[in-house]
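Asks: This is a predicted model, with the sequence first.
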Amino acid sequence: MSIGSHIAELRRKHEHLSDRVELAQRSPGTDDLHIADMKKQKLRLKEEIERLSHA
């Protein structure tokens, strides 16, 4: 897998998580810890994308 395709896959995962976080935040009764965990995953993906983009 090339760096470019890997970055594209990470961006796709980040976008998917972003959609899930947004949906969870709108749903009453969603566990705040679950939302926080998804946000941490998003941040890790974003940091990895940045790292690979500047490598």
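Replies: Cool, got the structure.
Asks: hey, let's count contacts and neighbours off CA atoms from now on
Replies: Noted.
Asks: And Ser53, how far from Glu9?
Replies: 13 Å (C-alpha to C-alpha, to the nearest Å).
Asks: Report the set of residues contacting both of these two.
Replies: Shared contacts of Ser53 and Glu9 (C-alpha atoms under 8 Å, 6 or more residues apart in numbering): none.
Asks: second one coming, line it up with the first:
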Amino acid sequence: MDNTHLSALQAKHAGIEARIKAETSRPLPDAILVATLKKRKLRVKEEIASAH
């Protein structure tokens, strides 16, 4: 896998993490959205790990 794709995955992972932090800092976070984002983040993390 090339560095461009790996960098894109890392940026996507960081963006999802930022969305999770933003959602959980709200007074009434959407638990379903947070769970969905965490699953998406895990899939991206697994894809990054398989690229190494």
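Replies: Right, received. Where do you want to start? Source: prediction; values computed, not measured.
Asks: Quick TM-score on the pair, please.
Replies: The TM-score (TM-score structural alignment, normalised by the length of structure 2) is 0.91; 52 aligned residues with a C-alpha RMSD of 1.1 Å.
Asks: What are the boundaries of the helices in structure 2?
Replies: 3-24, 31-51 (DSSP state H).
Asks: Would you confirm that Ile7 of structure 1 contacts Glu47?
Replies: No: counting by C-alpha atoms under 8 Å, Ile7 of structure 1 does not reach Glu47; the two are 11.1 Å apart.
Asks: Settle it for me: which of those two has more neighbours?
Replies: Ile7 (20 against 12; other C-alpha atoms under 10 Å).
Asks: Excluding chain neighbours, what is closest to the more buried one?
Replies: Of all residues not flanking Ile7 of structure 1 in the chain, Ile49 sits nearest, at 5.9 Å (C-alpha to C-alpha, 6 or more residues apart in numbering).
Asks: What does the one you found correspond to in structure 2?
Replies: The equivalent of Ile49 of structure 1 in structure 2 is Ile48 (alignment by TM-score structural alignment).
Asks: Verify the contact between its match and His5 for me.
Replies: No: between Ile48 of structure 2 and His5 there is no contact under C-alpha under 8 Å: 9.3 Å.
Asks: Between those two, point out the one with more neighbours.
Replies: For Ile48 of structure 2 and His5, the more surrounded residue by other C-alpha under 10 Å is Ile48, and the numbers stand at 18 against 12.
Asks: which ones are touching that one?
Replies: Ile48 of structure 2 is in contact with 6, 9-10, counting by C-alpha under 8 Å, 6+ apart.
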